[in-house]
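**Student:** fold the stuff below for me.
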Amino acid sequence: MNIKSLLQLCLLAALWGGSFLFMRVAAPVIGPAILIELRLLLAALFLLVVAFFLKRSLKLRRHWKHYSMLGWFNSALPFLLLAYAAQTLSASLLSILNATAPIWGTLLIAIRFNKPITLKVSIGLLAGVCGVGLLLGFDPTLVEEGSWIAITAALCAAFSYGIATCYAQGAGTVEPFANAHGSMWAGSLLLLPLLPFFPAQTSNEPQIIGSVLLLGVLCTGIAYLLYFKLIADIGAASALTVVFMVPLFGVLWGHLFLDELIGWHTVSGALIILFGVALVTGFSPLKLWQKRSPEHV
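**Tutor:** Below is the predicted model of the structure:
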């Protein structure tokens, strides 16, 4: 992994970490459903422009069901659940709970494909549970009304990402860019019927408008492009490093821009959860660096 790829990886983590900040700012004002509908539409429109210049086709007749599955479980549903939780929970807490997604994905894949759960994976799962328990058990903000419903929503969002990962494991091969582009359109369409069930209101505050635009274009559309570029440049395993960096930026942005407190339980819980993720996924930064070829140094 060269310096350029490392910087791009940090930028991607910063963008995805920023998504929790923007949801925390905008969701309580305009409502979670309309926020995510706008996020998906803005990302879809941005990727449509990119697809036009790159001359990339979605091949909807062949892959519309695939896009629908990804659009719901990898975009619309988890985005909506996180935005709902963002009305109550801090950006820091959201970003850390979201980091449990690889744990859910690995567990679901093991169950679906009848893969044995090794001792290492079991320890990782236990570490993830302990990390979440430590994180939540000492958070003073969780005494607020509805906080545990918000926590459940955030964990369900991570579980939804796990379902998407499990589905993608057995799905046919579709170009990564088409996956991103098609799933954004599918997610925006699938979310439309739910809009009447969530209270929403408009806002002309620059802070809210800016948060919506940045969330849709920067943290979703551009972030997806950057992610798939990294996969092409350094491989999927190396790109997985972003999972470990997103909570760091989520906590940092929440502290810098929203004055969220960083307690000992926040740091400890996050580290234990990420340790569990590393065990469950078999991820090792040292192995990735050892496997790099001389031309990538």
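**Student:** all contacts plus neighbour counts: C-alpha atoms, from now on.
**Tutor:** OK.
**Student:** start to end distance for stretch 235-248?
**Tutor:** Length of stretch 235-248, first residue to last, C-alpha to C-alpha, to the nearest Å: 22 Å.
**Student:** tell me the buried residues in it?
**Tutor:** 238-248 (16 or more other C-alpha atoms under 10 Å).
**Student:** what residues does that stretch touch?
**Tutor:** Here stretch 235-248 makes contact (C-alpha atoms under 8 Å, 6 or more residues apart in numbering) with 9-10, 12-14, 16-17, 92, 95-96, 99, 227, 230-231, 270, 274, 283, 285, 288.
**Student:** if we use 6 Å, what do you get?
**Tutor:** For stretch 235-248, contacts defined as C-alpha atoms under 6 Å, 6 or more residues apart in numbering pick out 13, 17, 95-96, 231.
**Student:** also this sequence, please, to line up against the first:
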Amino acid sequence: MAQLKNIIPDNKIIIYMLMLIITLLWGYAWVLMKDALTYMGPFTFSALRFGTGSVTLLLVIWILKIGLPPRRYWKHLVVIGLLQTTVVFTLVMYALEFVDAGQSSVLLYSMPVWSSLLAVQFLGEKINPAKMTGLLMGIIGLFTIVGWDMWVGQPIEVIVGQLLIIIAAIAWAISNIYYRRAVSGLSQLQVSAMQMFFGAIGITLAALAMEWGEPIIFNAASIYYILFTGVLASALCFTAWFFIISKIDMVTATISTLLVPIFGLTFSSILLGEDMTVGVLTGSALIIVGIIIATVAKKK
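**Tutor:** The predicted structure follows:
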């Protein structure tokens, strides 16, 4: 059976380059996800995005003659799909109606905190001093970016949106641990295709229930948003993500995703005109230093 890990060399530099690429694509995708709401409802966009992503991956595994995973794994793939795709992106896309794209990306990428705690509890991983220092610096950086007063003076819908995104971050963290425990032996292409397929079904049901009859505008921009987020930010990136968390420890892998808010904030500032404040720049610097400490520092 063709495995992505047999195609990509087992080389830490290659893995770190993959991490950089997917965080850059995910950061840019936040801008598209926010702007897509001018053309259609949040659940409808997510259904089209992940429907496109799952069809793309199913075509790839058919062309490569990889085949579908054994039926005994399907229940696990349903759980991962519901957690990582349905729950995360229904909550995030709904919250984007009230919360800025940049701040939304920051809140979702509190995921490394939850993943690290769960990895210690359920995977038996250790957080050495370098990783702990890097994680703490990253979290301080996140708080610096969103501002210490993010809960003060905010409309209730914004606060609800922020809470929904934090719940989405926890769901993503749980899916990471569940992947390692239940299906890490499968091809990453199989896992990504099937979990995205099951997750897209869940989002489609939500869209039919919540947005039936609402207008959908198809034009060059909205089609580009669907294709970019579906094929690149979903099909490609989540396959690469499953590869990464199968090759290196969960703490290091998830800390690297703290780069996503930096890219998300940068693209949001350039393309959406959202503020790039001193707090954003300071927090970004703390995150970058934290990632360097966590991934480069040698174990004593």
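**Student:** tell me how the two chains score on TM-score.
**Tutor:** The TM-score (TM-score structural alignment, normalised by the length of structure 1) is 0.79; 283 aligned residues with a C-alpha RMSD of 3.6 Å.
**Student:** among the contacts of stretch 235-248 of structure 1, name the buried ones.
**Tutor:** 13, 17, 95-96.
**Student:** returning to what we had before: nearest to Leu215 of structure 1, of the buried residues of stretch 235-248 of structure 1?
**Tutor:** Val246 (14.9 Å; C-alpha to C-alpha).
**Student:** picking up where we left off before, go through the buried ones among the contacts of stretch 235-248 of structure 1 and flag which are in helices.
**Tutor:** Counting by DSSP state H, the part of those found in helices is 13, 17, 95-96.
**Student:** now those residues as JSON lines including distance to Phe138 of structure 1?
**Tutor:** What follows is these, written out as JSON lines (distance: C-alpha to C-alpha, whole Å):
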{"residue": "Ala13", "distance to Phe138 of structure 1": "26"}
{"residue": "Gly17", "distance to Phe138 of structure 1": "22"}
{"residue": "Ser95", "distance to Phe138 of structure 1": "17"}
{"residue": "Ile96", "distance to Phe138 of structure 1": "14"}
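**Student:** of these, just say which sits nearest to Leu41 of structure 1.
**Tutor:** Closest approach between those and Leu41 of structure 1, by C-alpha to C-alpha: Gly17, at 20.2 Å.
**Student:** please pull up the equivalent of the closest one in structure 2.
**Tutor:** By TM-score structural alignment, Gly17 of structure 1 lines up with Gly27 in structure 2.
**Student:** now do the contacts for its match.
**Tutor:** With C-alpha under 6 Å, 6+ apart, Gly27 of structure 2 has these contacts: 260, 263-264.
**Student:** can we see that at 10 Å?
**Tutor:** By C-alpha atoms under 10 Å, 6 or more residues apart in numbering, Gly27 of structure 2 lies in contact with 21, 101-102, 105, 233, 257, 259-268.
**Student:** which one of these is nearest to Glu157 of structure 2?
**Tutor:** Using C-alpha to C-alpha, the contacts of Gly27 of structure 2 come closest to Glu157 of structure 2 at Ala101, 15.0 Å.
**Student:** format the buried residues of stretch 235-248 of structure 1 as JSON lines; extra columns: distance to Ile117 of structure 1.
**Tutor:** Output for the buried residues of stretch 235-248 of structure 1, formatted as JSON lines (distance: C-alpha to C-alpha, whole Å):
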{"residue": "Ser238", "distance to Ile117 of structure 1": "23"}
{"residue": "Ala239", "distance to Ile117 of structure 1": "24"}
{"residue": "Leu240", "distance to Ile117 of structure 1": "21"}
{"residue": "Thr241", "distance to Ile117 of structure 1": "23"}
{"residue": "Val242", "distance to Ile117 of structure 1": "25"}
{"residue": "Val243", "distance to Ile117 of structure 1": "22"}
{"residue": "Phe244", "distance to Ile117 of structure 1": "22"}
{"residue": "Met245", "distance to Ile117 of structure 1": "26"}
{"residue": "Val246", "distance to Ile117 of structure 1": "27"}
{"residue": "Pro247", "distance to Ile117 of structure 1": "26"}
{"residue": "Leu248", "distance to Ile117 of structure 1": "29"}
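**Student:** among those, which are located in helices?
**Tutor:** 238-239, 242-248.
**Student:** got JSON lines for these, with distance to Leu279 of structure 1 too?
**Tutor:** Below are those laid out as JSON lines (distance: C-alpha to C-alpha, whole Å):
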{"residue": "Ser238", "distance to Leu279 of structure 1": "16"}
{"residue": "Ala239", "distance to Leu279 of structure 1": "17"}
{"residue": "Val242", "distance to Leu279 of structure 1": "16"}
{"residue": "Val243", "distance to Leu279 of structure 1": "13"}
{"residue": "Phe244", "distance to Leu279 of structure 1": "12"}
{"residue": "Met245", "distance to Leu279 of structure 1": "16"}
{"residue": "Val246", "distance to Leu279 of structure 1": "18"}
{"residue": "Pro247", "distance to Leu279 of structure 1": "17"}
{"residue": "Leu248", "distance to Leu279 of structure 1": "19"}
